[in-house]
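*Asks:* return atomic coordinates for the entry below.
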Amino acid sequence: MMSQKPELTDLTICRAAFAAWVFVYHLDLHLHFSAWLGPAAGLVRHGYMGVDGFFILSGLVLMHTHQEFNAPNMDQVDARFRPAPPQAWLRFYGKRLARIYPVHLATLLILLAVLALGGALGIAPQSPQRFGLGSFVENLFLVQGWGLDHFGAWNYPAWSVSTEWAGYLLFPLFALLLTYWDRGVSLQLAIVVFPVMGLIYYFAGETLNLAFAAGLWRLIPEFLAGMVMVRIASAAADYDVWRRVFIGGGAALILLGALTVDVATVLGLWMLLFGLYMQYDAQRPPAFGRRPALHFLGLLSYCFYMSFAIAELLTVQLFRHLGWQPTDEKALFALIMTGLTFILAILLRGFVEQPARRAANRWLAEDAPAQAPPPPATEKPQSLF
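*Replies:* Model (predicted):
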C-alpha cells in the first residue's frame, strides 16, 4: 500500500469536462451547429447535464474532505456523540463562501458596469427583464435558485451556485445522518436516488433541465448520490470493479446522453465518477494520467463557468451592433465568445478567486482552535475543491 493517497486529479479534470459541456450547449443555442452532428447532436443539446455532474461531484468532494461532521464510529469503546462545535460549522461555511462568493460577486459587478456603460452609450440589453433590482438583491444573497426566481436573471449560470449553496447549508446534517447509519443504508439510498430522479424527470415533462424555481429538486438527490459514494467506495475499491464501473458509466453517459434520456444520463455520470473515486480510494494512479493542461482547466472551471454568460452578452451585443447574425458567422461568434470567456476566467481566477481563498484561509486559521496532531499518512488528503 502507498503511504499517502494521490490527489483527486481525475475529478478535477471532470470539472473541466462538465464546464465545457455546459458551454458548448449554450454556444449551440446561438449557432445550432448540433444539427450537423448526427447521432452526437443529443449530447450537445443536453449539455445542461454538465450541471448535474457538478451537483454529484460537490456532494462527493465535500463528503471526502469534511469529515468533522461525521457521526462517531459505533465500534469504538467511547462512541458518545459529540456534535461538531460551532467553530467547525463557521469554518466550513466560511470556506464554502470563500470558494464561491467572491467570483459570483465580481461577475455581478462586471455586469452592472457593462449595463451602466451601455446605458451611457445608449445601448439597451437584449433582454432587459433579466436585470431587475429584485433579482440583483436575490443574487447578492445567493437565494435566486431557491424557488424565488423564474427567469435567467443577471449572471444566469449562477442559479446553480445558489442552489449548491443550499446544499452546503444542509451538508453537515446530511453527513451526520449518512455516517450514523451503516454503509448498507447508504447503498440503499444510492439505489433509491435514481427512481426518485425518474419521478422528477417524469413530472417535469421528461427533462431534468430544471433551474431557478425548480433547481433544488434537481440538486438534493444528486448531491446525496455524490455523498454516498464516499461511504460505499471503500467496500469495493480494492477489487478491480472500479474499471468496469468507470467504463460502463462513460459508455452509458455517451450513449444515453446521445439518446437524450436525462435521468439515465445522471446514472452514467454517477457511475463514471464512482469508478474514478474507487480508483482513487484504492490508491491507484489517475485513470486519465497526469495531464497538466487538463488539470489547469479543471482548476479554472468555476471561473470559466461563471464567465461565459458575460462573454455571451458582449458577443451578442457586438453582433447586434454590426448587424450580423450569429448563424451567418458561426466560427467568428464561437471564437469571440470562447476567447472572451477564457480571458475573463483567467482574470477572475488570478485577481479574485485565488486571493480571496488565501485571505479566507488565513482568517479562518487565525480563528481556529488548537488542532489535534496530524492524522496518519494513510488517511485521505484534502481535495482541491
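*Asks:* C-alpha from now on. contacts and neighbour counts both.
*Replies:* Fine.
*Asks:* W36: how many residues sit nearby?
*Replies:* By the measure other Cα atoms under 10 Å, the count of residues near W36 is 9.
*Asks:* let me redo that: A293
*Replies:* Neighbour tally, A293, other Cα under 10 Å: 10.
*Asks:* how about the closest residue to A237 other than its chain neighbours, secondary structure?
*Replies:* Closest residue to A237 apart from its sequence neighbours, by Cα to Cα, 6 or more residues apart in numbering: M278 at 4.6 Å. Put simply, M278 is helix when judged by DSSP: H, G, I helix; E, B strand; the rest coil.
*Asks:* likewise F151?
*Replies:* Under three-state DSSP, F151 comes out as coil.
*Asks:* so what touches the host helix or strand of A252?
*Replies:* Element membership of A252, judged by DSSP states H and E, is helix 241-258. For helix 241-258, contacts defined as Cα atoms under 8 Å, 6 or more residues apart in numbering pick out 39-43, 46, 236, 262, 264-276, 278-279.
*Asks:* before we go on, could you also do this sequence so I can check it against the first one:
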Amino acid sequence: MRSIIHQGRIISMATVSQFSVEAPSDAASVQSYFSTLTALRAVAAIWVMLFHIDVIVYYRELGTLLPKEFSGLLTQGYLWVDFFFILSGFVLMHVYGARFEQRLSRQTISSYLKARFFRIYPLHLFTLVLLAIFAGVVGALLPQVMDASWVNYFDEQAFLSNVLMLNAVGVHDTLSWNIVAWSIGAEWWVYIAAIMLFFTVNLKHPLRTLLVAMVNFVALALLMYSSDKQNLDITFDRGLLRCLFEFSIGACLYVFYQRGIAQSALSLNRIALITLVAVIAVLHWRLNDLLIIPLFCLLILTAVYNRSHFYHLLMTPALQYLGKISYSIYMMHGVCFMLYWFLLPELAIAFEIQQLSIPLLMLYTASFLTLTLISAALSFRFIEVPGRVLFRARP
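*Replies:* Predicted structure coming up:
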C-alpha cells in the first residue's frame, strides 16, 4: 500500500471547504445578492469532491481517475479551498462591511455572529454525529477495516476539538472525523477576527486597503514557504492563518469592486475565458500555488461584472441549484469519503480486484457523486434550512 501516513500526518488530505457565502438569513439579506457567485461555489465544491474521489482510489492503490504524471487538475484540487476563503471575504464584506463601518455596537456584532454560527454549525455537528455512528457500527461489524488511518480519522481525543471547531489550529497532528470540516473551524474563528477587518477595510481608504491586501499576500507566501511541502495544502495545523490571509484579500477585493476598477475590461467574455484557462493551466501544470490567488480574484470579479455569455452560463438552473446546496455537498462528501475510504478496499478484496478498470472507475465515481448529491439535497432541506430558521426565531 502507498504510504498514507507520514510523520503522523495523512498525506494529501487537504480539503476544501464549502463556506457560507450565500445570501445571509438575517436582515442583511436585503442587500443585493451575487447570483453568479453561487454557480462558482458549485464548480468549486464539485472540483473538491473529485479531488477526494481520486485521493481514495490512489492511496488505496486501486488506480487513479486522471494519471498524475499527465495532469494536476485533480491532484491540485485542494486549491479550491483558497477560492472559497477569498470568496467568503468578498461576500461578507459586501453584506456586513458598511454596517460595521457605520456602527460597531454590541447588537450588530451579536447579530452577525449568530447569523454566521447558525449558518455553519448545525450541519457541521450533524456530520460529526453521522461519523460517530458510522465509526461505532462499522468498527463493531467490520473490525478488519480498522487500519492505521482509522486510528487517525476516528481519534476519540480529537472529537471534542472538532465539536468546538478547533480543528485548524494545530491542536492535533492530523485531520480527523469529517476531514473537510477543518476549513469550517478556520472560517468560524476568522469570522470573529473579521469584525475589526470590516472596520479597517473600506471604500474611503483605497490605499490602506491595497496595503492590507499586499501584506496579507506576503504573509500567505511566508506561510506557504514555511510549510514542509511549500504549497498551500495547509489544513489542520495552520489552516486558520491560511483562511485569515485569504479572507482578508477577499474583503479588500470587494473594495476594489465597489470602486469599479477595471470594470469595462473585466466584464468582457474573453477576459472571463482567459481567466478560466489560466486557472486550469495553473492546476494542470502544477505551477506555483500562489499564482492561483490573483486568478481567483479575477474570476470573482469577472463573474460579478459580466452580463453576457459568461453571465448566462453561470445562471443556468443546474449550476444555481448546485451552488445553493454547495455547503451541504461539501460537508456530506466528507462523510461519503469515510464510507468509501474504508469499504471500497473491502469490496475490492471480496471481488478479487487489484485495480479498478475504467468502467469500474466510472461506476465508483458516479456512485460517489450520486450518494453525495442526494444526501446533500436532504441535509440542505432538513438540516441547513432549519438551522437558519432557528436563527430567525431567536430574539
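*Asks:* on that earlier part again, for the residue nearest to A237 of the first structure, what are its contacts?
*Replies:* A233, S234, A236, A237, W242.
*Asks:* which members of these are the farthest-apart pair?
*Replies:* S234 and W242 (10.9 Å; Cα to Cα).
*Asks:* the two: who's more crowded?
*Replies:* Higher neighbour count among S234 of the first structure and W242: W242, with 25 against 16, using other Cα under 10 Å.
*Asks:* quick one: what's aligned to the more buried one in the second structure?
*Replies:* With TM-score structural alignment defining the correspondence, W242 of the first structure maps onto L266 in the second structure.
*Asks:* what's the answer for L62 of the first structure, then?
*Replies:* By TM-score structural alignment, L62 of the first structure lines up with L92.
*Asks:* so where's the longest helix in the second structure?
*Replies:* In the second structure, taking DSSP state H as the definition, the longest helix is helix 106-141.
*Asks:* ok, the most centrally placed residue in the first structure to G118 of the first structure distance?
*Replies:* The first structure has F54 as the residue nearest its centroid, 2.8 Å off, counting by Cα atoms, centre = their mean. Computed as Cα to Cα, to the nearest Å, the F54 of the first structure to G118 of the first structure distance reads 33 Å.
*Asks:* and the helix or strand that E366 of the first structure is a member of, which residues are buried?
*Replies:* Under the criterion of DSSP H and E, E366 of the first structure resides in helix 354-367. Neighbour counts over helix 354-367 of the first structure (16 or more other Cα atoms under 10 Å) mark Q354, A356, R357, A360, L364 as buried.
*Asks:* check stretch 209-218 of the second structure too.
*Replies:* Neighbour-count burial for stretch 209-218 of the second structure [16+ other Cα under 10 Å]: T209, L210, V212, A213, N216, F217.
*Asks:* which non-adjacent residue is nearest the last one?
*Replies:* In this structure, F217 of the second structure finds its nearest non-sequential neighbour in F245, 6.8 Å apart by Cα to Cα, 6+ apart.
*Asks:* show me what the one you found lines up with in the first structure.
*Replies:* Looks like F245 of the second structure aligns to P221 there (TM-score structural alignment).
*Asks:* packing partners for the helix or strand that its match is a member of?
*Replies:* Assigned by DSSP H and E, P221 of the first structure falls within helix 215-236. Helices and strands touching helix 215-236 of the first structure, by 3 or more Cα pairs under 8 Å, 6 or more residues apart in numbering; DSSP states H and E, are helix 49-65, helix 158-180, helix 183-203, helix 262-281.
*Asks:* go through the first one and flag the buried ones.
*Replies:* Yep, that's helix 49-65 of the first structure we're talking about. So helix 49-65 of the first structure, judged by 16+ other Cα under 10 Å, has buried residues 49-64.
*Asks:* contacting residues around it?
*Replies:* Applying Cα under 8 Å, 6+ apart, the set of residues contacting helix 49-65 of the first structure is 11, 15, 17-19, 21-22, 160, 164, 175, 208-209, 218-219, 222-230, 262, 265-266, 269-270, 273, 380-383, 385.
*Asks:* quick check on those: which are buried?
*Replies:* Looking at these with 16+ other Cα under 10 Å, the buried ones turn out to be 11, 15, 17-19, 21-22, 160, 164, 175, 208-209, 218-219, 222-230, 262, 265-266, 269-270, 273, 380, 383.
*Asks:* tilt between the longest helix of the second structure and helix 182-200?
*Replies:* Angle of helix 106-141 of the second structure versus helix 182-200, following axes from the mean of the first three to the mean of the last three Cα atoms, to 10 degrees, is 170 degrees.
*Asks:* please work out which residues outside whichever helix or strand comes after helix 106-141 of the second structure touch it.
*Replies:* Counting by DSSP H and E, the next helix or strand C-terminal to helix 106-141 of the second structure is helix 148-153. By Cα under 8 Å, 6+ apart, the residues outside helix 148-153 of the second structure that reach it are I4, I5, I10, T174, L175, S176, W177, I179.
*Asks:* so what does L210 of the second structure match up with in the first structure?
*Replies:* Match for L210 of the second structure (TM-score structural alignment): L187.
*Asks:* wait, isn't its match in contact with V228?
*Replies:* Yes - in this structure, L187 of the first structure is within contact of V228 by Cα atoms under 8 Å, at 7.2 Å.
*Asks:* where do the contact lists of these two overlap?
*Replies:* Counting by Cα under 8 Å, 6+ apart, nothing touches both L187 of the first structure and V228.
*Asks:* which ones are touching the aligned partner of G72 of the second structure in the first structure?
*Replies:* Aligned by TM-score structural alignment, G72 of the second structure pairs with G42 of the first structure. Residues near G42 of the first structure by Cα under 8 Å, 6+ apart: S34, G257, A258, L259, T260.
*Asks:* again, only using 10 Å
*Replies:* S34, A35, I254, L255, L256, G257, A258, L259, T260, V261 (Cα atoms under 10 Å, 6 or more residues apart in numbering).
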